[in-house]
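Asks: Could you look at this predicted model? Sequence included:
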Amino acid sequence: MIMMSLALLLGVAQVAPVLADQTPTNNVGYTVRAILPSNQVNRQISYFDLRVKPRESQKLAIVIENTSNRSQRFQVSANQAVTNQNGVIDYSQLSPKLDSSLKVGIANIFAGDLTQKVTVPANSQKRVTLRYTMPAQKLRGIILGGVYVQQLNPVQPKASGKIMINNAYTYAIGLSLQEGATVKPDLKLKQVGASQINARNFVTANLQNDQPGILQGLTVNARVTQAGQTQTLIQQKQAKMGMAPNSNFNFGIPWGNQELKPGQYTLYLTANAKGQQWQFVRNFTISAPLIKRLNRHTITPAPQPNYWLYLALAMLIASLLAIIGYLMYRNRHPRHAK
């Protein structure tokens, strides 16, 4: 089963993972756990893995324990699972952009209790409930989301030189709701084009899992050529990715030092995940106005060293030193030079 309980450290460049069946060892000032109901499928895991029925209404409960010596406020929300641009299933987005294939999601069944704020006194705990109601029509596959808990008043910032560090910890408890049989995921290639991520140019291929099944162990290998040519201009391979049911993300192929010109290009993309394989070939165009707009804001990549030039210069210097050495030797030993 996919691991669906984690803690993210926000505000600093670190991630503090918490396995589904472990208690966090880092002192974050609070803990969160799920109270598993009777319709839990697997009681050996600590996130919600529920078998549900049409029209069923149920309250889910979590316990927030404040282990600090001060009162803390938290925001608790039921979030839809989506796939972020790194190919990682993401439970943290309060209002994500949803895929067109998602017909019934977390926002539809948790309409009344989607977000709430709670206060937990120092060294105490509080039970928080969220109610869902399944639609009348039986659903295929899985609705995947997470109960997301975020600190609203973290510990006061600590000064580190001139940098203020504000630690805010968040927890996500996975939530899987399933009525019938498991559905296999699928992969489709949607739009292909040029775009910019963090001020760097990419060719992006929008990949969509349009089925209500979790896609795990995804490996993607992509390359770009000029249309009608075979030489690879840019390429990217990435493994160990995953996709939430009924979601999409942009797989990025960085330009690096390659300056793509306006024109026609072809994307070749292969993907595999747990015995499933996909192959796509797609022609696309990069226009001159788009290139101009991208280059206006891009970070110029650092030039790569020309090792052949360095080798030629080294050989030239060695030859000159050899000639100079020979001339000096001949001047000092004229008889031996004849």
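Replies: Nice, I can see it.

Asks: switch to C-alpha atoms for all contacts and neighbour counts from now on
Replies: OK.

Asks: Which stretches in this protein count as helices?
Replies: Counting by DSSP state H, residue ranges of the helices within the chain are 106-109, 288-297, 307-332, 334-337.

Asks: next, the one to line up against it:
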Amino acid sequence: MKKASYLLVIVLCSFYLLAGWDSAVQADAAKADETEIGYHIYAILPENQKNPDSSFFDLQMKPGQKQTIEVAVANTSVEDQTYTIEINPAYTNDQGFIDYSEKKETEEKQRELTIDHIATYEKKITVPKGQTEKVPITLTMPEEAYKGELLAGIKVSKVKKQTNQVGIANTYSYLLGLRLTESDQKIQRKIGVKKIEPTIAFGKASVAIDLINPVREAYGHLTYHVEIKNEETGKKINEKTYSGLQLAPVSTYHFSIDWDDEQLVAGNYQLVLTIEDKKDNQWTFHRNFAISPDAAKQVNTVVVQENRFPYQALLIGIVGLIIGAISIFCITKWKNKRRTRRKL
């Protein structure tokens, strides 16, 4: 079976709240083994770079503007290498952080503002050994002005050649941040709740809340406080606080509330969710939701099966070892008897 293992080297992967502004991108350069990876990338910053001290693209654009930016790919290995290039829009991953490592759909309603409609570029490049090549990326902004920011990650990957018979290939990737704005006008932050449903998250029974950020602004340093009660008895069932989370612009976060290794119980519940940021914004949601018997059973069954210790497989293995040991003992004893008879 062909397998693929991935080493993702995050150069600029998150948009954090720092020094009083959380819409900007923090350069979080992760050190990697250059000998093993054999290449690195960097941004060739243009004149309209907002902060020339940053190592990612943070560009102030105009409606209808067309501009070509360049990413340098330096091949430091002793062989010619081919690299793939893709630009992924920012999304909120299941851990609650802004991510760019995959190509995922966002909640963007005006489709002309997605990075796929704005950026054109070659999807593959070959760089000779010891050389550096520039990858041009042409940005064409829509004619209609927009507020906020457009966030994406430029992902450059090298697929290593297969070196063994089982077909294991390692893909080494770098991510470089891309932020496009047209003005510094502030946007009123909003958060909405789409649905609440039982689910399985990280191998545990959970209740998931789909939260949506409908505006083009990245949120950081978010704190979530959750309280869930039984609707009939008023008994508190679950209470959690999560800190340091993020929301990507115009994205949905599948926010999962851990049930503390307990099974879900069918019934009617009341949810109170409070979300706060570092800009004195607060959102409080009161929602009633139900867990049906079928949904609870389905989640609980899967969780038990996934977490169940494989006693049956272990027993079969032990019995197999015993039978094998007995067989080897009997065969060895039989051979020894034959040798003894031959000597006589």
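Replies: That came through, no problem. Values in this document were obtained by computation on a predicted structure and should not be read as measured data.

Asks: How alike are these chains, TM-score-wise?
Replies: Their TM-score after superposition, calculated using TM-score structural alignment, normalised by the length of structure 1, is reported as 0.77; 286 aligned residues with a CA RMSD of 2.6 Å.

Asks: any idea which residue sits dead centre in structure 2?
Replies: Among the residues of structure 2, the smallest C-alpha distance to the mean C-alpha position (CA atoms, centre = their mean) belongs to N93, namely 4.6 Å.

Asks: which one in structure 1 is aligned with it?
Replies: Under the alignment (TM-score structural alignment), N93 of structure 2 pairs with N84 of structure 1.

Asks: Would you check that that match makes contact with F249?
Replies: Yes. The pair N84 of structure 1 and F249 passes the contact test of CA atoms under 8 Å, sitting 6.0 Å apart.

Asks: before we move on, back to that, quick one: the helices of structure 1 as CSV, columns for distance to D186 of structure 1 too.
Replies: As requested, the helices of structure 1 are exported to CSV (distance: least, CA to CA, whole Å):
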stretch, distance to D186 of structure 1
helix 106-109, 21
helix 288-297, 31
helix 307-332, 45
helix 334-337, 80
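
Asks: For S5 of structure 1, find the nearest of those helices.
Replies: With respect to S5 of structure 1, and counting by CA to CA, the nearest of the helices of structure 1 is helix 106-109 at 17.1 Å.

Asks: In structure 2, which residues correspond to that closest one?
Replies: When helix 106-109 of structure 1 is aligned against structure 2 using TM-score structural alignment, it corresponds to residues 115-118.

Asks: What residues of the matching stretch count as buried?
Replies: Taking 16 or more other CA atoms under 10 Å as the neighbour-count basis, stretch 115-118 of structure 2 is seen to contain the buried residues I115.

Asks: now it, how far from the chain's geometric center?
Replies: 21 Å (CA atoms, centre = their mean, to the nearest Å).

Asks: Report how many residues lie close to the closest residue to I98 of structure 2 other than its chain neighbours.
Replies: In this structure, I98 of structure 2 finds its nearest non-sequential neighbour in T92, 4.7 Å apart by CA to CA, 6 or more residues apart in numbering. Number of residues near T92 of structure 2 (other CA atoms under 10 Å) recorded here: 26.

Asks: Same question for R342 of structure 2.
Replies: Residue crowding around R342 of structure 2 was assessed by other CA under 10 Å; the count is 8.

Asks: What ranges does the stretch 1-150 of structure 1 have for its strands?
Replies: For the stretch 1-150 of structure 1, applying DSSP state E, counting those that start in this stretch gives strands covering 5-10, 30-35, 48-51, 57-66, 72-80, 82-83, 89-90, 115-120, 124-133, 142-151.
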